[in-house]
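Visitor: Below is the structure, and that's it, no one-letter string:
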């Protein structure tokens, strides 16, 4: 394990590098995102203190990363190196269990995120985010939130306006 410090907007991982770490964030925040051919960014994860972030596919396959990881705020993280973690898995029941639990959590989060993007409307995704992750709105910019929701900032603005008008009409 090694501790790193990162500055706001600093890139921690970008293709074609292989992701050989899992980062545990001790302060600040990071995002993982995809950059398409038109240079549009799509946030996959927004993570902060006491959360993990990685490109898990690259981490497991030892192939080029498909995601980028960038600092949103300055901070620090502890990097768990792939080779060292594999040794710990082999030598310790505790670390082997840790790896299994981590993999299960990554799977569950990925499944939920896929279902959300496939089966929920942008408005439903926004309302779910307010309900389940209200701290996002204090921590992340609306630009990052809209990208995380898979919509444009303009669409997010329209959704927020519709909800505000609906609530205002409810109390009139």
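Guide: Received, thanks. Small disclaimer: the values here were computed from a predicted structure and weren't measured.

Visitor: switch to C-alpha atoms for all contacts and neighbour counts from now on
Guide: Fine.

Visitor: neighbours around residue 10, how many?
Guide: 15 (other CA atoms under 10 Å).

Visitor: cool, and residue 119?
Guide: Using other CA under 10 Å, the number of residues around residue 119 comes to 11.

Visitor: The one 4 residues further on too?
Guide: The local packing of residue 123 (other CA under 10 Å) involves 18 other residues.

Visitor: can you list contacts of the helix or strand harbouring it?
Guide: According to DSSP states H and E, residue 123 maps onto helix 122-132. Helix 122-132 has contacts (CA atoms under 8 Å, 6 or more residues apart in numbering) with 116-117, 136-137, 149-151, 159.

Visitor: Try it again at 10 Å.
Guide: The contact list for helix 122-132, computed with CA atoms under 10 Å, 6 or more residues apart in numbering, reads 113, 116-117, 119-121, 133-137, 145-146, 148-151, 155-156, 158-160, 162-163.

Visitor: for comparison:
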């Protein structure tokens, strides 16, 4: 699957990924097992080797809302909060049985400082941009347009991620997502 997170193509993270693979531990996560728990300081940064992780928050009504994903070959971490030793605002958990080459955040902190010469503004700026663009898309596009963008960029996503999690990521209900998919199928004559 194409890189899901844009930051991965905007900044060179190859050194960090190589370090995780060469010096880190390969850890297995069962489906739903936490990598980071909301309210706790994240302890690790890693590269997803198999499976995927979903980033989620608990809403005021107690429901889980999916806000992002990390797929094979991508970094998995609540970077900003973990790096700064703040409690996480999100939970990151395995969306399927997954494996991660991971290092402790203290090690990652040193590596990142060396890689970026202590200047994290470029990395933070790119991470901010990713979040900002997603936020603006919620206002610029209808749910149908966001769905079409998602399947055009990541046609295999429905083979990997549950309909419920995709609907949550698009900020719609699974029923509404099914309706969108049905309407598109009818309109394209498939």
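Guide: Yep, it's here. Because the structure is a prediction, the values reported are computed rather than measured.

Visitor: Can I get the buried part of the contacts of helix 122-132 of structure 1 as one PyMOL selection?
Guide: Only the buried entries of these go into this PyMOL selection, using 16 or more other CA atoms under 10 Å:
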select buried, resi 113+116+136+145+146+148+149+150+156+159
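
Visitor: Assumed residue 138 of structure 2 was part of a helix.
Guide: Yes: counting by DSSP: H, G, I helix; E, B strand; the rest coil, residue 138 of structure 2 is part of a helix.

Visitor: on that earlier part again, follow the chain on from the helix holding residue 123 of structure 1 and name the next helix or strand.
Guide: helix 136-139.

Visitor: in structure 2, what residues pair with that next one?
Guide: Mapped onto structure 2 using TM-score structural alignment, helix 136-139 of structure 1 covers residues 157-160.

Visitor: quick one: the matching stretch to structure 1 mean distance?
Guide: Here the mean offset of stretch 157-160 of structure 2 against structure 1 after fitting is 1.2 Å, by mean CA distance after the TM-score superposition for structure 1.

Visitor: Helix, strand, or coil at the residue nearest the centre of structure 2?
Guide: Against the mean C-alpha coordinate of structure 2, by CA atoms, centre = their mean, the closest residue is residue 69 at 2.6 Å. With three-state DSSP as the basis, residue 69 of structure 2 sits in strand.

Visitor: And it, how close does it get to residue 112 of structure 2?
Guide: Residue 69 of structure 2 sits 22 Å away from residue 112 of structure 2, going by CA to CA, to the nearest Å.

Visitor: Residue in structure 2 paired with residue 165 of structure 1?
Guide: Match for residue 165 of structure 1 (TM-score structural alignment): residue 186.
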